[in-house]
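*Asks:* Predicted coordinates and the sequence they were generated for:
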Amino acid sequence: MCGIVGILGAGPVADQIVEALKRLEYRGYDSAGIATLEGDGALDRRRAPGKLKNLEVRLSNAPLRGAIGIGHTRWATHGKPNETNAHPHASERVAIVHNGIIENFRELRDELAAQGHVFATETDSEVVAHLVTAELDAGKAPKDAVAAALPRLHGAFALAFLFAGEPDLLIGARRGAPLAMGYGDGEMYLGSDGLALAPFTDEVSYLEEGDWMVLTRHSVEFYDESDRRVSRPKQKSLASAFLVDKGNYRHFMAKEIHEQPEVVGRTVAHYTDLSAGRVALPFELPFDPAKLDRITIVACGTAYIAGLTAKYWFERIARVAVDIDVASEFRYREPPMSRDGVTIVISQSGETADTLASLRYAKAQGQKIVGVVNVGSSTMARESDVQALTLAGPEIGVASTKAFTCQLAVLACLALAFARARGELTVEAEARYVAEFLALPGLMAEALKHERDIEAVAHDLARARDVLYLGRGTAFPLALEGALKLKELSYIHAEGYAAGELKHGPIALVDEDLPVIVIAPPDGVFEKTVSNMQEVAARGGRIVLIGGAGGAEAASLKLHASIVMPAMAPTFAAIVYALPVQLLAYHTAVFMGKDADQPRNLAKSVTVE
């Protein structure tokens, strides 16, 4: 969740860009930079590691006076958080700022290097500047160069482009990461959200998925992902200096669901060396994973479900046994623990009372503590031996969404790192897994395109009194999460079960009035799940299948509805399949008139027993 700002101004814009970037500091960052067009039409940049005050010092010593510019706050993913890797990235002809992840950057970089392009950074982002430059060198105008380049970029991104010799042109684009534009009097703006633009305008338009736009000081042209000219409504932004903006979403929860391609991409890139195809933890482990015979995972609520999912990865990939428990039970059960063991605690806030008490118990037993937390200044982060930050950014909605998928991403990377240390992972297998990570943001963006289909299912679900969720493998924890989300948001009774447990009790509930949500990616247990679906169908249950293309046909059943997910490798499919599960609960609640951001009786952080 880096920050992007662009301004077509009436005078020098550098100070305005810094002011806008300050409003995006809540997203987290470790370097910042600005590029403008100077009087001769040439690109010029100022960048600095660390906080914006360091950039301000650079600007005071060497001002930028251009009336058009772009700015960026970066959280390091590809490459160290230094000045060289800070945005904007530039060639002689174009400067860019980028949020997200370009999953095919290696192939593009090799292709462009063969053409003579020289790369100065370790980042995936720089390849975008050179790709557009190559199109410009081929004789295309800036607008056409961007239109030619965008389809070649795989992954999730928000982008802003500034062109040498073009003092009245900014271009922006989004796929899987948010971008807004603002209207001024003889000025135009773009930014990561309405909050960045609040000092300048309260009239904004939000790009929809796949959109790109061409800005001048007096006009804007919007294009969809097929390059068709479209219109996007102008609306009043309610952003202020004190509020994180909802953008064009009705609820923070909806916004946070849609932020997941960006924040998961950021988290994955922070924990991997994507160029080398290997996991690269951003911290030293104070223990040797090769010597572990058991891991203990403790958490509450959705964080517990993230831990339950990770149990599959640690045991299958790293071949280490895992005990997992809800913190409110663990802390009072007082289990015996080995003095050389490792306990992983998971919490969005880092202040969850039961989990914190469990951390302290495990530490007193001699355990090393890995804290998977979203708030680096939290008590849990401070008291852990290792801070494994999830980088989801602030999560305003009470029901966890992006924090959950970022927790899954961090835990998956930990499982791979442990597996390598234990000699359970070949170089080739690790590279394959990292390539699967690299594809996640793009797959999540694809999954979000099915929101209308999910909304239609939700309207029908809103009439149910009870709902059953089924899954096997890592889809079983997702079934628990789906039921939990539906209960939290819509107040409909729901239960999640391992599909193989169906005949051990839950099948007694199945009749023609019971919706049964089956989460079934095309993995090694898909055929077993199909057998359970047949048992439900034989008793008249209304089956909603969340699965891959062809899943409905393979099941050879009459389904009430099917939500089709993009094709993907199965190991980490839970990270993508979490999105339709979240959307289904969200739209059910909204259709029923419930407050999706603040469900009754619930708090964002449970800091008391």
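*Replies:* Sure thing, it's come through.

*Asks:* contacts, neighbours, all on C-alpha from now
*Replies:* Will do.

*Asks:* Please name the residues that touch G191.
*Replies:* Applying C-alpha atoms under 8 Å, 6 or more residues apart in numbering, we find G191 in contact with 3-6, 179-181, 197.

*Asks:* What sits closest to it if chain neighbours are left out?
*Replies:* Distances taken as C-alpha to C-alpha, 6 or more residues apart in numbering put V5 closest to G191, at 4.3 Å, once the chain neighbours are dropped.

*Asks:* for whichever strand or helix holds A483, packing partners?
*Replies:* Applying DSSP states H and E as the criterion places A483 in helix 475-490. Contacts defined by 3 or more C-alpha pairs under 8 Å, 6 or more residues apart in numbering; DSSP states H and E place helix 475-490 against helix 301-316, strand 466-471, strand 493-498, strand 515-520, helix 573-591.

*Asks:* Tell me the gap between that helix and the middle of its chain.
*Replies:* 19 Å (C-alpha atoms, centre = their mean, to the nearest Å).

*Asks:* now swap in stretch 378-385 and tell me
*Replies:* With C-alpha atoms, centre = their mean, you get 23 Å for stretch 378-385.

*Asks:* Show me which residues of it are buried.
*Replies:* 378, 380-381, 383-385 (16 or more other C-alpha atoms under 10 Å).

*Asks:* again with stretch 87-96
*Replies:* In stretch 87-96, residues buried by neighbour count (16+ other C-alpha under 10 Å) are 87-91, 93-96.

*Asks:* Over to it now: how far is its first residue from its last?
*Replies:* 8 Å (C-alpha to C-alpha, to the nearest Å).

*Asks:* Tell me the gap between the host helix or strand of the residue nearest to G191 and the middle of its chain.
*Replies:* Using DSSP H and E, V5 sits in strand 3-8. Remark: strand 3-8 is offset 21 Å from the chain centroid, using C-alpha atoms, centre = their mean.

*Asks:* immediately after that strand, which helix or strand?
*Replies:* Strand 3-8 is succeeded, C-terminally, by helix 14-22 (DSSP H and E).

*Asks:* just the angle between the helix or strand just after that next one and strand 3-8, please?
*Replies:* Remark: after helix 14-22, the chain's next helix or strand is strand 31-37, criterion DSSP H and E. On the basis of axes from the mean of the first three to the mean of the last three C-alpha atoms, to 10 degrees, strand 31-37 is oriented at 20 degrees to strand 3-8.

*Asks:* So the closest residue to W212 other than its chain neighbours, which state does it fall into?
*Replies:* Leaving out its chain neighbours, the residue that sits closest to W212 by C-alpha to C-alpha, 6+ apart is A173, at 3.9 Å. Judged by DSSP: H, G, I helix; E, B strand; the rest coil, the three-state class of A173 is strand.

*Asks:* Comparison target, given below:
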Amino acid sequence: MCGIVGAIAQRNITPILLEGLRRLEYRGYDSAGVAVLASDGSIQRVRAVGKVIELEKALEAAPAGGHLGIAHTRWATHGKPAEHNAHPHLSQRLAIVHNGIIENHAPLRKRLIDLGYSFTSETDTEVVAHLLAHYYGEKKDLLEAFRATLGDIHGAYALAIIHQDQPETLYCARAGSPLVIGEGSDEHYLASDPLALLQVTDRFRYLEEGDYARITRTGCDIWSRDHQVAERPVKRYEHAAHSLEKGEYRHYMLKEIFEQPDAISDTLAGTLGDDHVLTAVLGPEAETRLGEIRNIHIVACGTSYHAGLVARYWIEEQAGIPCQVEVASEYRYRTVVVPDGTLLITISQSGETADTLAALRYAKDQGYLATLAICNVAGSSLVREADWRLLTHAGPEIGVASTKAFTTQLVALLWLTTALVQVRGGDAALVARNVAALRSLPGLVLQALGLEPQITALAERFANKHHALFLGRGPHYPIAMEGALKLKEISYIHAEAYAAGELKHGPLALVDEDMPVVSVAPSDSLLEKLKSNLEEVRARGGQLITFACETVEHHDDSNSVTYTLPWVEDCISPVLYTIPLQLLSYHVALVKGTDVDKPRNLAKSVTVE
């Protein structure tokens, strides 16, 4: 959520820093600041609470310019939004900005106080500034001091540092939080997101996990975590991949389906420790109060509602907290019983969904412990009005049928479930497995996208169909619901989803040789039950299409076909099995000749009741 921009050049870099911060405003923040090395050799720092425009006003009142500088937008984690907590932070002759969380800041703070350092903020970042100043005083070499500092801090971080003693050098490091170095003509730049620098360059070196670097106007030196010289190639930024253009893709929807590995990585950036989650990303109040939660209500619409239904399985099974999920348009018109210690979670891609917003406002007077918004738009009404917020960094989603917003919502909800287990003193091994599974997810999603050629051929079987059934069990039942919704949204085929065990209670009457029945069959505890349900379909001549784990034995024939996905941990399986259903709905819509990105009668952001 925080943003970093840095630059070194022969010209005044303050306008570059400000424009970079403006381009990062979408990420959400509560304060902003800049520090530049002035011509007299001093560091000039200007900070402001609120939007970047407030920082601009402060700079008009107290101009700061120079050829070396760093800038930052902050989302409060340690310490409330206030000017004294805003970045950059100073210590002696250096300035520092930081994204992420320093987990061992408390013992480091005590150690530094004992050494005589005074703190002017409540942040974890100021600890890094003083620690670096301390080591520089000992070693008289800034690079060696930086290495020693990195060895002492634990957590997720992206750091950028300037020092008065080295007016031609910018230092940086990353671990668990992204950072890129931009190349210009006799000048170099630094940012947490390449979007911040596209006004000056499209050539970037992407730092890898554990990298740290020394940057000058004419070049940069990069070292890996083990202090070996590292070569990170310059890559030209592919504007179309992240802009509002379709680029090489025929439709926005397909582009957004293929953006999901990156969207998931961006959503997780800075939120995971080695074997635990970093709960401070929710903010200081939320972090301290997570342990008070005794019940959870989730309110959402459409695709976001399906994400909530999956989360109910996770929350109740892993965290042991009762969880209730409702569609927002119904929730706000009934009498709600709110047990003590209940957290309300609202989920929306846009943050402007009328029914969900109204539900949040209605809930304000219902006695909830707190409200949490899970959303893709930092400045949206839902995010502003909720007590706590958890952003999904999916980037702009143009296609009406949601894809990457849904999978990043699932990722955020699994992260939140893991946080609840952690703060309640739950199974540490479970927490570690979830963290490892989340880390593996982008690569697994990329692997699942490789099914597209097979699914393209499969879509032809739907050319003349008017109805379809989707089946799933457990947390994959909501995934079946999402698959049916996608198909009906963009292909206009009537599709319904059922818990597979419900087939015999009515839907089986619809099954015949003309009815496609799509099922998701991961290798979990419900697999044998699901197999029995699918045999009921097979026995009645239904066209059975199954997406199954590679370990599941299957026997295809003229009426049934199976597509396999890799084995994964149960907790991330719903995310993975979403991917082929998205591809299926997209390619069926192509076969049917419908308007994929703008299906009839639907809008991207439903801002009316």
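*Replies:* Yes, it's here. All of these numbers come straight from a predicted model, not from anything done at the bench.

*Asks:* How close are the two chains, by TM-score?
*Replies:* Comparison of the two superposed chains (TM-score structural alignment, normalised by the length of structure 1) gives a TM-score of 0.67, and 559 aligned residues with a C-alpha RMSD of 5.9 Å.

*Asks:* before we move on, back to that, which residues sit against the helix holding A483 of structure 1?
*Replies:* In contact with helix 475-490 of structure 1 (C-alpha under 8 Å, 6+ apart) are residues 302, 305-306, 308-309, 399, 462, 467-471, 492-499, 518-521, 574, 577-578, 581-582, 584-586, 588-589, 592, 594-596, 599.

*Asks:* how about the buried residues of stretch 378-385 of structure 1 in CSV, adding secondary structure and distance to G69 of structure 1?
*Replies:* Listed next are the buried residues of stretch 378-385 of structure 1 as CSV, based on DSSP: H, G, I helix; E, B strand; the rest coil; distance: C-alpha to C-alpha, whole Å:
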residue, secondary structure, distance to G69 of structure 1
S378, coil, 36
M380, helix, 41
A381, helix, 38
E383, helix, 43
S384, coil, 42
D385, coil, 43
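
*Asks:* Can you add distance to V132 of structure 1 and give those back as TSV?
*Replies:* Shown next, in TSV, are the buried residues of stretch 378-385 of structure 1 (distance: C-alpha to C-alpha, whole Å):
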residue	distance to V132 of structure 1
S378	42
M380	45
A381	42
E383	47
S384	45
D385	45
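
*Asks:* isn't the residue nearest to W212 of structure 1 right up against L179?
*Replies:* Yes: A173 of structure 1 lies in contact with L179 (C-alpha atoms under 8 Å); the separation is 7.4 Å.

*Asks:* Now for these two: what residues contact both?
*Replies:* 158, 207.

*Asks:* related to what we said a few turns ago, who's in contact with the residue nearest to W212 of structure 1?
*Replies:* If you count contacts by C-alpha under 8 Å, 6+ apart, then A173 of structure 1 has 157-160, 179, 207, 210-213 around it.

*Asks:* Please indicate which of those residues has the highest neighbour count?
*Replies:* Most neighbours among these, by other C-alpha atoms under 10 Å: L179, with 30 neighbours.

*Asks:* Could you find the closest non-adjacent residue to that residue?
*Replies:* S192 (4.6 Å).

*Asks:* Could you report the neighbour count for the one you found?
*Replies:* S192 of structure 1, neighbours per other C-alpha under 10 Å, totals 27.

*Asks:* roughly how far apart are it and C2 of structure 1?
*Replies:* For S192 of structure 1, the distance to C2 of structure 1 - C-alpha to C-alpha - is 8 Å.

*Asks:* Likewise for E203 of structure 1?
*Replies:* For E203 of structure 1, the distance to C2 of structure 1 - C-alpha to C-alpha - is 23 Å.

*Asks:* With neighbour numbers in mind, choose between these two.
*Replies:* Neighbours per residue, other C-alpha under 10 Å: of E203 of structure 1 and C2, the larger number sits with C2, 28 against 17.

*Asks:* The more buried one and R74 touch, don't they?
*Replies:* Yes: C2 of structure 1 is in contact with R74 according to C-alpha under 8 Å; the separation is 5.1 Å.

*Asks:* intersection of neighbour lists for these two?
*Replies:* 28-29.

*Asks:* Please tell me I have it right and E122 of structure 1 contacts N85.
*Replies:* Yes: assessed by C-alpha under 8 Å, E122 of structure 1 is found in contact with N85 at 6.6 Å.

*Asks:* More neighbours: these two, which one.
*Replies:* Set E122 of structure 1 next to N85 and count neighbours by other C-alpha under 10 Å: N85 wins out with 26 against 14.

*Asks:* Might one say that that one is in contact with T77?
*Replies:* No: between N85 of structure 1 and T77 no contact is recorded; they are 9.8 Å apart, counting by C-alpha under 8 Å.

*Asks:* To which residue of structure 2 is E455 of structure 1 aligned?
*Replies:* In structure 2, E455 of structure 1 lines up with L449, judged by TM-score structural alignment.

*Asks:* scratch that, V326 of structure 1 is what I was asking about
*Replies:* In structure 2, V326 of structure 1 lands on V327 (TM-score structural alignment).

*Asks:* ok, its match to L309 of structure 2 distance?
*Replies:* With C-alpha to C-alpha as the criterion, V327 of structure 2 and L309 of structure 2 are 10 Å apart.

*Asks:* and the two? which has more neighbours close in?
*Replies:* L309 (25 against 19).

*Asks:* In structure 1, what sits opposite the more buried one in the alignment?
*Replies:* So, by TM-score structural alignment, L309 of structure 2 is matched to L308.

*Asks:* Report how many residues lie close to E528 of structure 2.
*Replies:* Count around E528 of structure 2 with other C-alpha under 10 Å applied: 12.

*Asks:* residues touching it, list them.
*Replies:* Applying C-alpha under 8 Å, 6+ apart, no residues qualify as near E528 of structure 2.

*Asks:* For stretch 261-278 of structure 1, buried residues please.
*Replies:* 261-275, 277-278.

*Asks:* same check, this time on stretch 439-449 of structure 2
*Replies:* With the criterion 16+ other C-alpha under 10 Å, stretch 439-449 of structure 2 contains buried residues 439, 441-442, 444-446, 448-449.

*Asks:* For P289 of structure 1, state which of the contacts of A173 of structure 1 is nearest.
*Replies:* F157 (34.7 Å; C-alpha to C-alpha).
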